[in-house]
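>>> Got a predicted structure here, sequence first:
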Amino acid sequence: MRVLVCDDEQLARDRLVRLVDGIEGVEVVAEAANGREAVLAAQRVHPDVVLMDIRMPDMDGLEAAEHLSRTEQPPALIFCTAYDEHALDAFRVRALDYLLKPVSRDDLDAALTRARKMTRVQASDDDSGEKSTLRRQHISARTHRGLELVPVNDIRYFLADQKYITVRHGGGEVLIDETLKDLETEFGDLFVRVHRNALVALSFIEGMEQAPAGHHQLRLRGLEDTLVVSRRHVAGLRKVMQRL
């Protein structure tokens, strides 16, 4: 069984690696110092299990678990943390187990035994848990380069086009398979609806103007192209812009 160990403290990682090395039939295939590194490493090494801390810089373990659960073959997740107040959130992102530090060898062995019995398909198909209500700090997209993580605060807009959503950000754009409605629910305080097919980041709005054709369009900081504002959203957008 292939294991990825993720903890921002080197000593904690070293201890988990030693514990895993002492368990027969299990090997550590990668280490990571935060959630972002764990998500990217998982795409390279395809672990069966991720041992994950929760409180980490850049991306915490709960958000990393959310991204990992969206991959084609999600690994089993076992949280190893010093804080027990995150247990409910951990199981909302379908964690297999939740171990408190210092993790004992017996507890880790028992958790890995449970993971060995659960296939990746069973883990990904388990809808019995409560849906996660955690808000992501990144959007994950599968591209020809693998999994890309786009910081939410770098996104200019979400634009729906049939089945997929175009995510326009500072470095270009990616496609994701989500719904505009779900994105609006999750990020409604950061983005505003300007059209039935578009959500725009409030922090990048420069102004709204009327085009020669008669419709309104929105200018965004750092972008040459504009977005069409539907007639039904003009008044509401004006009110939002007055508060910016």
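Perfect, thanks for sending it.
>>> contacts, neighbours, all on C-alpha from now
OK.
>>> quick one: the helices in this protein?
For the chain, the helices defined by DSSP state H occupy 10-21, 35-45, 61-69, 87-92, 105-117, 120-125, 180-187, 231-242.
>>> Give the closest residue to D109 in space, chain neighbours not counted.
Nearest non-adjacent residue to D109, counting by Cα to Cα, 6 or more residues apart in numbering: I23, 6.9 Å away.
>>> what about that neighbour, distance to R120?
Counting by Cα to Cα, to the nearest Å, the separation of I23 from R120 is 21 Å.
>>> one more structure, for comparison:
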Amino acid sequence: MDVLIVDDEPLARERLTRMVDQLDGYRVVGQAGDTASALGAISAQDPDVVLLDVRMPGEDGLSAAHQIGELDDPPAVIFCTAFDQYALDAFGTDAVGYLLKPVRAEQLLEVLEKARRPNKLQRQAKQTEASQSSHNGRSHISARTPRGVELIPLEEVRYFIADQKYVTVHHLKGEHLLDETLKELEEEFGNRFLRTHRSALVSVQHIQAMERNGDGHYQVRLADTEQRPPVSRRHAGALKDLLQKL
């Protein structure tokens, strides 16, 4: 599991980093010292879990946790703080755990294991199974174009990509902006599209391979397009499992 550490004290961040690095199956993919930096790091690194300090300059950790919870496909949040009076407020958010400073290794491992059960890939698999058993969705996607509203057959769609507030559908005849979010599309078409990145949903039936680009980052090769949507480390496992079944 990939871990992001958020604390305004550099020494505290380094201590937690050393502790996480000593645990099998976990690695630190980034650090942040405030809420804005944390949200940016989540977007860039796509961690599985965030170790989040409560008291920080500006927006505190509780505010950060609420903002993280509103993200599409948010990571799990574990609070780390020296102030135990925050415990009640902490559990008023979607946090999966709470650690009192100074953090001890055995407590850290226990709460990280709690965050792993169930992890996001398991939740995604359950959502996909539910969609497969009760799918009744649309056969076309509606997109606004200069010529008006166009209907794009779902079988012609190769992937959806999000860029800030906008989602673009890439299909055999081009690309168009949509008025829908990736989360809404994933919930409706979860049996036909797989999330490979916080910003990408790809057509399952058109997946050919997972590759590395020149920078060493994963990407997915799809039929009938030269475009290569990104694959984050967090979602690479699900894509590998799928490829083994195809």
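Ah, there it is. Here the structure is a predicted model, which is why all the values come from computation and not from measurement.
>>> Determine which stretch of the helices of the first structure is the most buried.
Burial of the helices of the first structure is given as mean neighbour count (mean count of other Cα atoms under 10 Å); helix 61-69 ranks first at a mean of 24.
>>> Provide the aligned range in the second structure for it.
Against the second structure, the aligned range for helix 61-69 of the first structure is residues 61-69 (TM-score structural alignment).
>>> Show residues contacting that stretch.
35, 39, 52-55, 74-75, 77, 79, 89-90, 93-95 (Cα atoms under 8 Å, 6 or more residues apart in numbering).
>>> List just the nearest of those to A115 of the second structure.
Closest approach to A115 of the second structure among those (Cα to Cα): V77, at 8.2 Å.
>>> any idea how far that closest one is from D241 of the second structure?
V77 of the second structure is 26 Å from D241 of the second structure, by Cα to Cα.
>>> ok, now A143 of the second structure?
Noted for A143 of the second structure: a distance of 32 Å to D241 of the second structure, by Cα to Cα.
>>> Looking at the two, which has the bigger crowd around it?
A143 (18 against 10; other Cα atoms under 10 Å).
>>> pretty sure that one is touching E175, no?
No. At 9.4 Å, A143 of the second structure does not count as touching E175 under the criterion of Cα atoms under 8 Å.
>>> Correct me if wrong, but H176 of the second structure is in a strand.
Yes. Counting by DSSP: H, G, I helix; E, B strand; the rest coil, H176 of the second structure is found in a strand.
>>> Which residues are in contact with it?
143-145, 168-170.
>>> can you rerun that using 7 Å?
By Cα atoms under 7 Å, 6 or more residues apart in numbering, the residues touching H176 of the second structure are 143, 168-170.
>>> Take those and keep only those in strands.
Judged by DSSP state E, those include 143, 168-170 as members of strands.
>>> Counting neighbours, which of these end up buried?
Buried members of these, counted by 16 or more other Cα atoms under 10 Å: 143, 168-170.
>>> closest to D46 of the second structure among the residues you listed?
Nearest member of these to D46 of the second structure, counting by Cα to Cα, is T168, at 20.1 Å.
>>> Leaving out sequence neighbours, find the closest residue to that closest one.
Closest to T168 of the second structure by Cα to Cα, 6+ apart is L177, at 4.4 Å.
>>> Next, count neighbours for that neighbour.
By other Cα under 10 Å, neighbour count at L177 of the second structure equals 17.
>>> Tell me who's in contact with it.
L177 of the second structure neighbours (Cα under 7 Å, 6+ apart): 143-144, 166-169.
>>> would you list every one of the strands in the second structure?
2-6, 27-32, 49-53, 76-81, 97-100, 140-145, 148-153, 157-163, 166-171, 174-178, 193-197, 200-203, 207-212, 218-222.
>>> Point out the most buried one among those.
strand 49-53 (a mean of 28).
>>> how close does that one sit to the first structure?
Mean deviation of strand 49-53 of the second structure relative to the first structure after superposition (mean Cα distance after the TM-score superposition for the first structure): 0.3 Å.
>>> Tabulate the contacts of H176 of the second structure in CSV, adding columns for distance to T17 of the second structure.
Formatted as CSV, the contacts of H176 of the second structure follow (distance: Cα to Cα, whole Å):
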residue, distance to T17 of the second structure
A143, 45
T168, 37
V169, 39
H170, 39
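>>> Max pairwise distance over these: which two?
Longest distance between any two of the contacts of H176 of the second structure is 11.1 Å, between A143 and H170; criterion Cα to Cα.
>>> Skipping adjacent residues, who's closest to the corresponding residue of the first structure for P10 of the second structure in space?
Mapped onto the first structure by TM-score structural alignment, P10 of the second structure lines up with Q10. In this structure, Q10 of the first structure finds its nearest non-sequential neighbour in A33, 7.8 Å apart by Cα to Cα, 6+ apart.
>>> Next, the contact list for the one you found, please.
6-8.
>>> likewise S203 of the second structure?
157-159, 192-194.
>>> Tell me the spacing between the residue nearest to it when sequence neighbours are not counted and T128 of the second structure.
Counting by Cα to Cα, 6+ apart, F193 is the residue found nearest to S203 of the second structure once chain neighbours are left out, at 4.5 Å. From F193 of the second structure across to T128 of the second structure, the span is 9 Å (Cα to Cα).
>>> Likewise for T93 of the second structure?
26 Å.
>>> So for the two, which residue has more residues nearby?
Legend: neighbour count by other Cα under 10 Å for T93 of the second structure and T128, higher for T128 (22 against 14).
>>> Tell me which residue lies nearest the centroid of the first structure.
H67 (3.9 Å; Cα atoms, centre = their mean).
>>> Surely K183 of the second structure and D72 touch.
Yes. Assessed by Cα atoms under 7 Å, K183 of the second structure is found in contact with D72 at 6.1 Å.
>>> Looking at those two, which one has more neighbours?
The neighbour comparison of K183 of the second structure against D72 (other Cα under 10 Å) goes to K183, with 17 against 13.
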